[in-house]
Structure formats: structure tokens, C-alpha cells
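Chemist: sharing a sequence plus its predicted fold:
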Amino acid sequence: MSDAQEFESDEGLEVLLGFLRDARGFDFTGYKRSTLGRRIRKRMAEVGARSYADYRDRLETDSGEFNTLFNTILINVTALFRDPDAWTFLQREVVPEIIAQREPDEEIRVWSAGCSSGEEAYSLAIMFAEALGIDEAVHRVKIYGTDVDEEALKEARSGLYPAKVLEALAPELRDKYFEQNGNRFGFRSDLRRRVIFGRHDITRDAPISRLDLLVCRNTLMYFNVEAQTQIVDRFHFALREGRFLFLGKAEMLLNDAERFDVVSMGQRVFRRRPGGGTPPYQPTTVKIRGGSGAELQTAARARQLRDLILDAVPSPTVSVDAEGLVILVNSAARVQFGLTNNDVGRPFQDLEISYRPVELRSLIEQATHERRTLRINGAERRVGEETQFLDVLIQPLVGANSLAAATSITFTDVTVPTNLKAEVKRVGEDLETAYEELQSTNEELETTNEELQSTNEELETTNEELQSTNEELETTNEELQSTNEELETMNDEMRVRTEELEETRAFLEGVLASVGAGVVVLDRELRVKSWNRGAVDLWGLRPDEVVDQPFFGLDFGLPTEPLREMVQKCLDTGKRGAPLYLAAVTRLGKTVTCAVLCSPFDGHNGGVVLLMEQSRNQGSG
């Protein structure tokens, strides 16, 4: 594909995605383009659309095509307790901890995001019922199952599944939680009322909150990195502190160690850490698109850069808001005064720095009240056996409404050692000797740093590529599994049809065998297609000796040449002729008069049927 063709293809795909969003409310813009494009092109090939524009015309004229397309894009491959090892870990390690964290009368809230046809949500219901007992689970556990596919949700709400779906369950669990309903099995009604299904788009809609367990398996891998980041933000917001996130085997939280602890990387179970290293999910920004989304990203990036710059300021700096709470502690302040990020949000008066080396609380009030910067020079601070002298700058910050918003406190170390002159002389001598070595070392370090940085970037890129490849392989596996299920269904249908055809063939052979007269079927080329048992008894030739052979080339007791005109006339007119009586010799050597009747054959490709029977009226010759 040329660059121009690829550009047009990408542009056509984006136009089609915009049409799907505007026409049906399905926003696939956050999905990976490689996976999305492959599935849409698969459907286009099935309907014979040669371009995205042609396929859009098809969608506009055929409303039913939307459902078929969505089913192609949203592969609903699921099962009860899919990946049994992961579910066993969840049941043994996670569920008991969730139950222990909640009071006996408190509700346990669970969300199955991307639940497809509901098997995952019902698996969760069974798991908690086994842990708590059915009666307690009915009163305490509430499970939300959500998906964007309305057709899959309709199946989930019914709670009815064929016997094949329940094969993963032990017989005692199947009998305990499912009741037979015709040729299908329905989930027990009392627990079913605790499972709530609804349409929900995890990339756009506000998340379900206050969760103890969030299950989203093999769904994140379909989205690009930006969409995955937004989804994980929502999941972090939705979970209670210390609660659990359960992902699919192809999904990981590689860069979220500040907000999630790894419970089991092998089983993809994570725990939300207390607090969080990033701001909480903001519902107002979820549905912003186009220019507003770009402005939001620019503002967020600018805010992040500003925070990094403030943190890197070499002078120790602490900021306090108008309520007296610490809102900023930069890196230098953390090192010099032993502060941590956990001190952010605490009352400033609780920190030692608020009164040592100098009483700052009254100075902050004075600077705020007078709206001017105050400076304290040479404040003395004892550090072990040494004395440190600091200049302190208290600067009030005024907001857009001209009211005091915060106060910034900056410390500058002005300590002068008593042996400064001797130290300077020694350092000068050392510098003169070591200058060239330091310069060379600095150049080597810069080169090494660049090489390490380049290597680190390559490793990060390789890691992302491997992760993407793993997700693509998992997606392909999902598609192959779906195709395999379709082929199994087709194979079952073909087996049934083959059995029906075999039964019909046996029936017809039985009918022909039961006819006492000789019955011979010829095709339009006058080749033998069927030779029944009556013909074998009359002439002594077996079917395998005559089938597919020219009838008028056979040598047996009946002279065939006199029949040629009668057979050709029957072929031409399609009507049965009068019987023809011929002298013939049976397989036993007996001379008889044989009555031959020719009838048209209405079967495959036409032909004639010859009925040959020893004439009783004519007698033997």
C-alpha cells in the first residue's frame, strides 16, 4: 500500500468511526486502530464493500448491518469461571479478605465491567454465595454487570444458558445454582435479583463507586494507551482504599505502582493503595472531545511541568494555603528538613519547621495581613553539633479575586564556615591540579549518561512493543476461539445433515432392493447410475461391474440395441413409452421374454429408468 493509499485508508476509518459515534452513540475512537481496522475490514469483505465510504453507504441503507458490525467488533468470548486458576486464587485469597474488611451488616459491592453475555457476573455471584452462604449473599452482595453491547446484555438479563456453557461447572454447583428450563438452564432467581445489568461505556460514562472488587478481564487490551490511562483513572476512583482490581491475563498495570500494589502478577490481581499518587478521577472531563480535549491535555501537561519545576527549585520551599494547610514541599525542603510528601495536606502548625528555627506562624499572619514580603536574616538552626544559618523569605500569594490565597516560605542557607579561608586555599590548589581530570570525567559521564538514557528509552519502547504484541496475540486468540466455536456449530449441523442424507440413501436403497423386477437408472449420457438387486438376479452382473459404464456397451443376456430408440424418445419427450418385449437369456441360461418399460427420471441432471421384468403373458421363447 502506498503512503497516499494508507493515508486515505486511515482517514476513511476515522470518518467511519465518527459516523458510528454520531449515528448510534458507539464511540470506538479510543480502541486500538490495528484491531479495530482489521475487524471492520473483515465485515467489509463479507458484504463486498471495497472502501470505508462504500461501507458507510451500506450502513445508512441497512439498519440491521449496525448490529452485525458491532458483534464483529465486540467479540463476546466469555465463559463461567474462565481461566480457572485465576478464579481459584480470587476465591482463596481475595474474597476472604474482602469479607473480613466489611462489617457483617455492610453491603459488598462488585462490578463486572465488560460482562458480555453475563457469565462472568454470575460466576462472581456463585463465588460469593459459596463463601458467605446463599442466604447471606442474597442480603449483602450486589453485583453490577455492564457492557456496551445491548444484544449481549439482553442475553445476560435472561440468565438462560445451554448445557454446553455449564460444562465448566462441577455437577453439584450446576444443580445448586441453575434450574433446567426447557433445553436451557436458568440462574437461580433469588441470587439473580442481586445481579444488575446495564449499558455502560467505560471510556465515557461515570464509574460505579465504592467498590470492593472490580473485574475487567480482557477488555483494556482493545484500547489505546491514552484510553487505557483514562479507564484506569476511573477504576482507581471507583475502588475503596485497599480493595481489589482483577484484570485479564494479557493486561497489566506497568506504570501505576503509586496507586496500585501487585497482589498476584501471574493472576493479574491488584490492590488500590491508600491515597494515590495522582489526582482523583474528575467526572467533568470524561466526555470532552475535539478542541476541548486538546486544551485539557495541554493544561494538564503545563500543570505537571509547573509542579516539576517547583519541586526542582534549589532553595527549600514550603507553601501554606489560607486555611493553614501545607500544599507544597519541594525536593530541597524534604532533604534539608526531613519532610515527606505525606506532610502535604497536614496543618502547618503541626510541623517542627513552623516554629524552629524561627516562629513562622505569626510571620505568615503578618505577611498576609500587610500583604507584603517579610525577610528574616540569619535565623539560627542547630543540626546535631553544627549550627546552620538561614535567610527566610515569607511571601504572600494573592489570587485573582485579590484575596490571600497562600503563603510561600523560602529558606536560603547562608552559613559561613570558620575555616573558610584555609578551605578556599586548599580547594583552589586542588582545583588547579584536578581541573583537567574533572573536565575529562565530566565529558565521559555525559557520554555515559546519554548512552544510558538512549538504552533506557529503547528498553521502554521494546517493553511497550512487547506488551502491544501480547495484547494483539490475545485479541487474535479471542477471534480464533470465536471462529472455532462457529466452526464447531457448523460441524454439528453438517453431521446432522450427513446422518439425514445417509438415512435417506439407505431408505432408497432399501426400496430399490425390495423391487423384484430389474431396475436400472441411466443418466443423460446413458451411463448406468443404479443397478438394483432384481437386475443382478436377472442378468448376473454386480453393480460395481456396471455403474458408470455405457449401458449400450454392456454384454449380458438382454439385447440392448433394440432399446436405443425407445430410450432416446423417452429422453427427448420426457414421457413414458409403451413396454417393449424382447427375447433374453437369464443368468441361469434360461430363455425368457423380457418386458422393458422406459420412464423419464426427474432426479439430478435427468435421465431414464428402465424397468425389466420377465413377461408372464408372452411366455418363454
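Modeler: Happy to help now that I have it.

Chemist: can we go C-alpha only for contacts and neighbour counts from here?
Modeler: Fine.

Chemist: count of neighbours near the nearest residue to M252 once chain neighbours are set aside?
Modeler: Using C-alpha to C-alpha, 6 or more residues apart in numbering and skipping residues adjacent in sequence, the residue nearest M252 is R268, 6.7 Å away. Residues contacting R268 under the criterion other C-alpha atoms under 10 Å number 19.

Chemist: okay, pairing it with this:
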Amino acid sequence: MGVAEPDPAFETLLVHLRDNRGFDFTGYKRSSLSRRVDRRMTQVRVDDYSEYLDYLEMHGEEFTALFNTILINVTGFFRDAEAWEFLRTHVLPGLLTGKGPHEPIRLWSAGCASGQEAYTLAMLLAELMGIAEFRERVKIYATDVDEEGLTQARHAAYDEREVRGVPPGLLERYFERHGQTYTFRKDLRRSVIFGRNDLVQDAPISRVDLLVCRNTLMYLTAETQARILTRFHFALTAEGALFLGKAEMLLSHGGLFAPVDLKHRVFRKVARVGSNGVALSADPLPVGPPAARSVEDRIRDEALLAGPVAQVVIAADGAVVMVNHQAEMLLGVSVRDKGRPFRDLDVSYRPLELRRSIEQAQADRRTVHAGDAVLHRGGEPLTLEVHVSPLVGRDSEVLGVTVVFNDVTEARRLQVELEATHRQLETAYEELQSTNEELETTNEELQSTVEELETTNEELQSTNEELETMNEELQSTNDELQAINDELQDRSAQVDEANAFLEAILTGMRAGVVVLAPDLAVRVWNQEAQDLWGLRPEETIGQHFLTLDIGLPLEQLAPMIRRALGGEPGPQELALPAVNRRGRRISVRVLGSPLANYDGRPGGVILMMEQDDRADGDEPSEPGGD
């Protein structure tokens, strides 16, 4: 499957961000980068990159929103706790053991976001070293390109959700609680220095013992990763360690870093060494007594033998004429080799091939630089700069050559340190001001599928955090609704209690009680009304009162009911003949009263019907009587 061609309009947008805003995203992987830019374009309802570029130029505040969308700052205290535990138990103790009791300890948290990883490092080291020694020796440089994240990191204030990953004991020892906010200890915060640094463009911090750069390299292209990893290699000390995220493996950078524990993504810096030289032993045999010569000759010879530079003198015929003391100690030759052909000695071809240089010096009658030779003598390797100079007599005859082995180990070391010093000049001002340290990082080229999945996971975590915030708001709303529901239930209970109380009153009354609505529908029909007329409440409730089949001349009640509904004040009474539910003729006294609403208007009629025992009625004969 071929590689997709880059979109020119998208590349133009990236160049604009780099040249006009100072943020270089050109080293980021296009798949994840374009997905995030597209997401922001959808939010502002822009369809193509050219149009979005115009939108950016017209709306200055849009860049901040785009920047926050591109940089998914998903981080946390002790994120991937198992990896941090490995760092605490296996990496940091070795780092402290390898340091002198008063040597400073320098750590770098690259891509620190809002500071949680930097403060995690601070807590681990403070636990291992003690608070006093930590304040005296430790400097943690924490850098990122997101100014908003750095501002939050400097304040070191986090809410309850953000400190969930901190073990309770550490939370109590290293954070001060103010309401719902937890603030990292101010006395330890001085050891953590925050500053802006673009890993793609800026130079790295030097002499770092531990470099933490987690889940940052996976967003960058392979070329950018390789460049940053080279700078990380420079930043670390000889025994320095690199701690990466769980999706970063450095499989193709074995020449720079070797895995300490691949599962937890901890790597050790690999030292760069030259080709191996051959370890030669010195011949300590003393020089025999000199022959009878003049004092001047003897002084000259002794001066040559005692010279500080290793030197071998060879005659024109190739025989060894003189070997000084330094040559004996360094090169494994001795006075016993005098008179032997130089080409038969090991030093003629190792650690450096000299025979051709000797022939060239004799033929050209000039000093020849044969090159640099590296000797290993148990400790650090020695670097020898070798020159071959012709010896020419007064008659212009070539008498031989002298081979000089000049020890330039210290000079080379000083040269390397000088070059390193020049590279470190850009970072010196930030260390002096204790505000910022120039950083740079490298990245690892991972399998594209793994990186895409990890990137998607980061985005999902960011979305999940937003959903958690919304869920907390919904929970708060739900609590308010629950309180309202509880209040309604209390009121409903009060209504039920009032209804029960009313029902008890109606049941206890010896008169039949009927309550009518303004449309004369029956709303209340008590037990006495049922006993009087033989109709149950379920047969009457909701029915039009004047249509009920009871033994009462209802048409005679209608005028009284209408007067009550019309608002005529006071109760009205009417005595009527009737037939009760047993078929007996009775006289019923009906009392009608208007029922007023809360606003004073008529809301119905209350009828009280009671049998008038004082009236005489004709009762029908009982069935089956004589």
C-alpha cells in the first residue's frame, strides 16, 4: 500500500503556524495531526484548510483553541503505576548510589503538560532521599510548548479528580488542601523549574541523570524522532536513563539506547567508543652502561632518552637506532631492539601502520602526519598523534627518520569538552536565571498501527474526562430534582392525610353528603348517601347529579342548586318527600350551600340530605306480609 501524498493546503497551514506563531508541527505524523485539525475545523464550521487559514488570520483567539486541540495533554500523577514503581525500586536507587554524597542530581521531564509527572518525580526522590537532602541536591527541569499548561504547573494546584492517582500517604505529606483544591508543597516546588521548550526546534538540557518523556515521541515522524533521540543522547550523562511511555520502544535506535526493562520502557544510554586498540605491555629492563664517550654525547643521549614524548629513531637502512624511555613504557619496545629492522617490530604496524609513512617522509624529506593511534592501558584509552620526520645530514643525505608518538589524550578530551561547551551556551542563560532550560527530545519510530491506536486512546481519554465533568454536572442536577421530588412526595402525603381526614369527617356524619362540581358532576358521595339511596360512590362519582335514579325529586332541587352556583349567599333548605333505598316513603330535609374556590368564586355545591323523622310518611307493606 503506497504512502498517501501530503495535502498541499494542509502543509501550507503548518508552515503558517510555524512561521507566524513559532510552533513547528511539521515533524508530527500527518494522520493524527490532520484528524485533530479536522476536528477543530468542524467545530467552527469550516470545510477546507485554505478557508481555515483565512479564519485563523481573522480570529486571533482561534489559534489558542487549535493549539489546545492538537496538544492532547492527557497526564496524571503516577500514570501507569506499575512503570513508576519499577522506576522507584530499580532505577532511582541505582542513580543515587552512583552519585557522591554531595553531587547534584538533575532530572528532565520533557513534555510535562500540567506538571503531574514532574511532581511525581519529586515525591519519589523526596521519599528516597529525605526532604532536606532533596532540597539541597535535586533539580527537576520540566518543559513543554503549551504556555497554559506550564502556568497551571507552576501554580501546582489540582482538584480532587486530578489527584486520584496519588497514594493517600503521599497526598497527605506532599499536598496542602484548600477546600476542594490540593496544592503541592511550596518548599519542594522550588526544586522544580518549569519553562517553555519545543523539542522539535530547541536544544536539549545537558548533564541529565534521568530523562522522562512519556507518550510524546509517538506523535512525531520517524525523521523527527531520530533527530530528537540524538539530542537526548547528548543530554544524558554516561550512566543516564531514559523513561518513555508504554507505546514507545526505541527498537531501531540500539546504537544510542539499550533497554533496561522493555516492558516498563526504561532505557540506558549507550556510550560511543572508537575501535579497539591492542593492549601492549612495557619492558622494564634497564639500559646497559654506556660506552666511553664524551660528556657532551652522553648528555645528548640521556636528554633524548628522558624526553617526555615517546620517540623511536630509525636509520636509513631501516634498523632501530634509539628507543627512549617513554617509547619503552607505551609501545612495548626496548633497548634490546636496537639494531633490529623496524619492520620486524609490532609497533611498525599496530596500533597504526607506519611503514608507508616512513617511506613517504624519506622520499619527500618532510614531516608526515601518520594519523592518531589509540592505546588501551587498563583505564581510559590513550590517543597518540604520530608524526614521522626525516633526519637529513649536512650534505643533504637522508640519515634516517624519527617517529614521535605525542600523547594528545588530554588535548582531545579538552577539545571535546570545548565543543560540548559551545553547544551548551544556548542553555546556560536558562540555568543562571533558574526559570527555563532549553530542551530537546528524540522520538522512537513505532509500528504505525500501535501508534495510531495509542493516539486514539489518548483522544478517548480526553473525551472521557469531558464526559466525567458533564456527568458530575448531571449528577448535581439529578440531586436537585430528587430534592424537588422528595418535597412533592411530602406534599402528596399531606394531601393524602387531608383527604383521609376529610373522608373520616364525611364518613362520621349522620347526613348524606353530596358535593357537586359547577357542571353538576358528582365529586363526593359519602356512606350515608349510599345508605339512603342505595347507590355506591363508584356508580355516582363523575355522573350528572340530576340524571341519577334515586328516590328524590331532583327536578325540585335544581333551582336551589342553580341559586347556590350563582353565588347567592348563605345556605338554602328544602324539605321534599322521597323514597329511600328500601322503598319506604320518607321526608328528606335538603340543605344546600355554595362551595367557594380559593379566589372566592363559586366552585360547586354541597348538599346535605337528612331524613326528617318528624314527618309522617306512608310506608309500603313488606313483601310476604299478611
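Modeler: Sure, I can see it. Keep in mind it's a predicted model, so treat the numbers as computed, not measured.

Chemist: put one on top of the other, what's the TM-score?
Modeler: TM-score of the superposed chains, computed with TM-score structural alignment, normalised by the length of the first structure, equals 0.57; 401 aligned residues with a C-alpha RMSD of 4.4 Å.

Chemist: need the contact list for the residue nearest to M252 of the first structure.
Modeler: Listed by C-alpha atoms under 8 Å, 6 or more residues apart in numbering, the contact partners of R268 of the first structure are 86, 246-249, 251-252, 262.

Chemist: and the counterpart of it in the second structure, how close does it get to L92 of the second structure?
Modeler: Under the alignment by TM-score structural alignment, R268 of the first structure pairs with R265 in the second structure. Here the distance between R265 of the second structure and L92 of the second structure works out to 15 Å (C-alpha to C-alpha, to the nearest Å).

Chemist: could I get the full set of strands for the stretch 1-150 of the second structure?
Modeler: Under the criterion DSSP state E, counting those that start in this stretch, strands of the stretch 1-150 of the second structure are mapped to 105-110, 138-144.

Chemist: pipe those strands into CSV and attach mean neighbour count and distance to V605 of the second structure per row.
Modeler: Formatted as CSV, those follow (neighbours: other C-alpha atoms under 10 Å; distance: least, C-alpha to C-alpha, whole Å):
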stretch, mean neighbour count, distance to V605 of the second structure
strand 105-110, 24, 84
strand 138-144, 25, 81
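
Chemist: to G400 of the second structure, which of these lies closest?
Modeler: Closest approach to G400 of the second structure among the strands of the stretch 1-150 of the second structure (C-alpha to C-alpha): strand 105-110, 56.2 Å.

Chemist: so how much does the helix or strand P259 of the second structure falls within differ from the first structure once superposed?
Modeler: Using DSSP states H and E, P259 of the second structure falls within strand 257-261. Mean deviation of strand 257-261 of the second structure relative to the first structure after superposition (mean C-alpha distance after the TM-score superposition for the first structure): 1.1 Å.

Chemist: following element in sequence after that strand, please.
Modeler: Past strand 257-261 of the second structure, the next helix or strand by DSSP H and E is strand 266-269.

Chemist: which of the contacts of R268 of the first structure tops the neighbour count?
Modeler: That'd be F246 among those, by other C-alpha under 10 Å, with 24 neighbours.

Chemist: these two touch, right, D407 of the second structure and H387?
Modeler: No. Counting by C-alpha atoms under 8 Å, H387 is not a contact partner of D407 of the second structure; they are 11.5 Å apart.

Chemist: circling back to that earlier point, closest to R18 of the second structure out of the strands of the stretch 1-150 of the second structure?
Modeler: strand 138-144 (16.2 Å).

Chemist: tell me the one of the contacts of R268 of the first structure nearest I376 of the first structure?
Modeler: V262 (47.8 Å).

Chemist: now do the contacts for T69 of the second structure.
Modeler: So T69 of the second structure contacts 36-37, 40 (C-alpha under 8 Å, 6+ apart).

Chemist: which of the three states applies to the aligned residue in the first structure for D198 of the second structure?
Modeler: Correspondence of D198 of the second structure to the first structure, assessed by TM-score structural alignment: D201. At D201 of the first structure, secondary structure determined by DSSP: H, G, I helix; E, B strand; the rest coil is coil.

Chemist: do F556 of the first structure as well
Modeler: Applying three-state DSSP: F556 of the first structure is coil.

Chemist: in space, what's closest to it - neighbours in sequence excluded?
Modeler: In space, F556 of the first structure is closest to W539, 6.3 Å off (C-alpha to C-alpha, 6+ apart).

Chemist: just to revisit the earlier point, so which elements touch the strand holding P259 of the second structure?
Modeler: Applying 3 or more C-alpha pairs under 8 Å, 6 or more residues apart in numbering; DSSP states H and E, one finds that strand 257-261 of the second structure contacts strand 266-269.

Chemist: one more time with 10 Å, if that's ok
Modeler: helix 222-235, strand 236-244, strand 266-269 (3 or more C-alpha pairs under 10 Å, 6 or more residues apart in numbering; DSSP states H and E).

Chemist: next, find the distance separating E485 of the first structure from E258 of the first structure.
Modeler: 41 Å.

Chemist: identify the residue of the second structure aligned to R58 of the first structure.
Modeler: By TM-score structural alignment, R58 of the first structure lines up with Y55.

Chemist: which residues does its match contact?
Modeler: Applying C-alpha atoms under 10 Å, 6 or more residues apart in numbering to Y55 of the second structure gives the contacts 41, 44, 46, 49, 62-63.

Chemist: just the buried members of these?
Modeler: Buried subset of the contacts of Y55 of the second structure (neighbour count, 16 or more other C-alpha atoms under 10 Å): 41, 49.

Chemist: which one of the contacts of Y55 of the second structure is nearest to L591 of the second structure?
Modeler: Nearest member of these to L591 of the second structure, counting by C-alpha to C-alpha, is V44, at 74.8 Å.
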